[in-house]
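> Please find the sequence and the predicted model below.
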Amino acid sequence: MTEFKALVVSEQDGRYVSNVTTRQIDDLPEGEVLIRVKYSSLNFKDALSASGNKGVTRNFPHTPGIDAAGVVESSSVPELSAGDEVIVTGYDLGMSTSGGYGQYIRVPAAWVLKRPEGLGLRDSMVLGTAGLTAALCIDKLEQAGMIPGQGPILVTGATGGVGSIAVAMLASLGYEVAAATGKATQADFLKGLGATRIVERSELEAGKEKPMLKEQWAGAVDTVGGDILFNVVKSLKYGASVVTCGLTAGTQFQGSVLPFILRNVNLLGVDSVEQPLVVKASMWDRLSLQWKTDLHNLEKEIALDDLPAEIEKILAGKMVGRIVVRLD
């Protein structure tokens, strides 16, 4: 049996403890493709899994990691061969299926995407689920009619993974970007990504009791949810859209139909987990070609042993940008 290193979360006396330990390949779940993982990334969902959130992971011990990029070790399907460089994001990876915080994963072939030529394995994990989600959000807004020059595009939770990549991508595509954050000290970071305006989170929290607010935004990417999301809805320009993909500020809000009726606005949802592989492939192609964006200002690389400390940071709301996890 081949041994490998992995982060394993276990329950001890009612607490969830993360340790890097040794696992056996034979202990991995069934699947057509065995992958040697080279890089992963840190997402809020990974931190929830590592802290015992039953909405993400029910059974422990468990290895989180909803993203993985690596090399096929063996495959029982003709579409994938040993040596192929591949990406796996979403589906059940890192939730109930042993995830990318191990040096090996074994998964169904239907989850596996060959690495697009325009991205290296490491670059793909700077993006990871966060980059895929940001791309899906921008694509959905553009399908709804958003184009550069219509006015500012708001990004909430702008220092987080999805938010920071969305700011950088929108700016690179020629949009005027307003970045909303509760971290006032990160204004220079956000301006360095291309934001032309910094919006304090408190500004977006004001007026939740009002049915309508002043028109401001030609579009928005919301990564936080809650009352902030509906305040964004109430602040959209006529005919504009907001796409929502996160819930760190809550899953509910107090709302009114007035913005939809009087301003003809749209509230759109994006899921990056269960998207068909063909949709994910099309987004990855765009991320590697016409939407390829310089993200060196927002990424940090860590080793597997550093993960527990970074998980604590993201749970405390202290993480900025993207964390790339090196498995070798």
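Yep, it's here. Residues are numbered from 1 along each chain as shown.
> Could you use CA atoms for every contact and neighbour count after this?
Noted.
> what's the neighbour count on the nearest residue to Glu299 once chain neighbours are set aside?
By the measure of C-alpha to C-alpha, 6 or more residues apart in numbering, the closest residue to Glu299 outside its immediate chain neighbours is Arg322, 4.6 Å from it. Neighbour count for Arg322, taken as other C-alpha atoms under 10 Å: 28.
> Quick one: the helices in the chain, in order.
44-50, 121-143, 161-172, 187-193, 201-205, 226-234, 258-263, 277-288, 307-315 (DSSP state H).
> quick one, which of these is nearest to Val107?
Each of the helices of the chain was scored for nearness to Val107 using C-alpha to C-alpha, and the closest is helix 277-288 (13.8 Å).
> can I get the helices of the chain in TSV with mean neighbour count and distance to Arg106?
Shown next, in TSV, are the helices of the chain (neighbours: other C-alpha atoms under 10 Å; distance: least, C-alpha to C-alpha, whole Å):
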stretch	mean neighbour count	distance to Arg106
helix 44-50	23	18
helix 121-143	23	18
helix 161-172	26	26
helix 187-193	19	36
helix 201-205	15	41
helix 226-234	26	36
helix 258-263	15	46
helix 277-288	18	17
helix 307-315	17	21
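> In addition, the following structure is provided for comparison:
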Amino acid sequence: MLLRKNTHKVFGLLIGFLLLLLSFVASIIYGYTDTSFSLAIDAFRNFDGSNEHIIVQSVRLPRAIIAAVVGGSLAIAGLWMQALTKNPLASPGIFGINAGASFFVVVAVSFFSVTSLQTYTWLAFAGAALAAFAVYFIGSIGREGLTPMKLTLAGAAFAAMFSSLTQGLLVVNETALDQVLFWLAGSVQGRSLDMVYAVLPYIAVAWFASFFIGKKINLLAMGDDVATSLGVKIGFLKITAAIIIILLAGGSVAIAGPIVFIGIVIPHVARYLVGTDHRWLAPYCGLLGGILLLIADIGARYVIMPQEVPVGVMTAVIGTPFFIYIARRGFHGK
């Protein structure tokens, strides 16, 4: 743990907020179209309808907001998944939650030609919930009950199944393929603020609830029996955390598609900084997740310029080595 005193942790939050703000501004400024900080300010203060001003207001600003919201949401979802399952590899991507949400959206596009953002949102929530409960159920079967290894295997199996079904649907439906191919790679490009407005109320509720369950999650980490003896309602707490995960992961997929590895990487980085107290981990994950996705999105603009790489590809490049490192350490931190 790098930051041991509460004053240091508060200072770290302020530094994190400043870095998030700088990353947000950089996301608005940098890209294929050359802009500057003064031009970006002018686009909001004295909008003149020029191409540069339109890009700043209608393209870069929504993109930066979506990256910050989705990055923070996926990081917090990964934190609660790891806390509930006691599995360092748990995340919405690895456990098939993102894949389940994506599958439901693709089914709606393929068979029902759905275009409503609100419908996308509810379908993503439904797919995320189905995948989460299916993984938990399969991982609990057997005499040993729920174990980190069984959860990981069940999650990987369901992620592969939903991904295969999704690809199968797209193979036989070229129209749906054109609509969702770039979205399925995980991208914040070409999104509008309307998408954020459709999902933000649900994500905001999940964020708000996340800052109130940290203390009880700390007690849960000591074991179910200890937590129960200290007055924690185990069943209610787990259901609450599961709903938070579904809202955060499902909402993120509805906006930006299945972006991977943020839910694995960021909780571990946050623990390195502030330890295992979830009251501190939740806000740190929110800030660090937003910073990571903003920086990844900026990098995605330059890799093969003038074309862009989907930001989901960039997070996979960043996260894969970290995932291998965590897997090699084993489930007990050895």
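Thanks, I have the structure now. Treat the numbers as computed from the prediction; the structure is a model and nothing was measured.
> What value does the TM-score take for this pair?
For these two chains in superposition, a TM-score of 0.25 is obtained (TM-score structural alignment, normalised by the length of the first structure); 147 aligned residues with a C-alpha RMSD of 6.9 Å.
> Check which helix or strand the spatially most central residue of the second structure maps to.
Taking C-alpha atoms, centre = their mean, the centroid of the second structure lies closest to Leu74, which sits 1.9 Å from it. Per DSSP states H and E, Leu74 of the second structure falls inside helix 61-85.
> in that helix, what's buried?
61-85 (16 or more other C-alpha atoms under 10 Å).
> what's the closest non-adjacent residue to Ser252 of the second structure?
Val70 (5.2 Å).
> Tell me which residues touch the one you found, please.
By C-alpha atoms under 8 Å, 6 or more residues apart in numbering, the contact set of Val70 of the second structure is Ser252, Ile255, Ala256, Gly290, Leu293.
> so how far is Ile138 of the second structure from it?
As judged by C-alpha to C-alpha, to the nearest Å, Val70 of the second structure and Ile138 of the second structure stand 28 Å apart.
> Quick check, Val72 of the first structure in contact with Val88.
No - under the criterion of C-alpha atoms under 8 Å, Val72 of the first structure makes no contact with Val88, lying 11.3 Å away.
> Distance check, Tyr120 of the second structure against Val107 of the second structure.
According to C-alpha to C-alpha, Tyr120 of the second structure and Val107 of the second structure sit 11 Å apart.
> which of those two has more neighbours?
More crowded of Tyr120 of the second structure and Val107, by other C-alpha under 10 Å: Tyr120, with 27 against 18.
> Go ahead and list the helix or strand containing that one.
helix 117-140.
> That helix to helix 61-85, inter-axis angle?
20 degrees (axes from the mean of the first three to the mean of the last three C-alpha atoms, to 10 degrees).
> just how off-centre is helix 117-140 of the second structure within its chain?
15 Å (C-alpha atoms, centre = their mean, to the nearest Å).
> Which one of the contacts of Val70 of the second structure is nearest to Ser163 of the second structure?
Ala256 (16.3 Å).
> Neighbours of that closest one, how many?
Neighbours of Ala256 of the second structure (other C-alpha under 10 Å): 26.
> and the gap between it and Ala296 of the second structure?
Ala256 of the second structure is 14 Å from Ala296 of the second structure, by C-alpha to C-alpha.
> now do Tyr197 of the second structure
Counting by C-alpha to C-alpha, the gap from Tyr197 of the second structure to Ala296 of the second structure is 23 Å.
> between the two, which one's more packed in?
Set Tyr197 of the second structure next to Ala296 and count neighbours by other C-alpha under 10 Å: Ala296 wins out with 23 against 13.
> ok so, going back, pick out the most distant pair among the contacts of Val70 of the second structure.
Pairwise over the contacts of Val70 of the second structure, using C-alpha to C-alpha, the maximum falls at Ile255 and Gly290, 14.5 Å.
> Might you report the residue contacts of Asp224 of the second structure?
Listed by C-alpha under 8 Å, 6+ apart, the contact set of Asp224 of the second structure reads Ile234.
> Gly319 of the second structure touches Val265, doesn't it?
Yes - using C-alpha under 8 Å, Gly319 of the second structure is in contact with Val265, at 6.4 Å.
> More neighbours: which of the two?
Of the pair Gly319 of the second structure and Val265, Val265 is the one with more neighbours under other C-alpha under 10 Å, namely 28 against 19.
> And the more buried one, which helix or strand is it part of?
helix 262-274.
> what helices or strands is the helix or strand that that helix is followed by leaning on?
The helix or strand immediately downstream of helix 262-274 of the second structure is helix 278-302, counting by DSSP H and E. Identification of packing neighbours for helix 278-302 of the second structure by 3 or more C-alpha pairs under 8 Å, 6 or more residues apart in numbering; DSSP states H and E yields helix 6-29, helix 61-85, helix 214-220, helix 262-274, helix 311-329.
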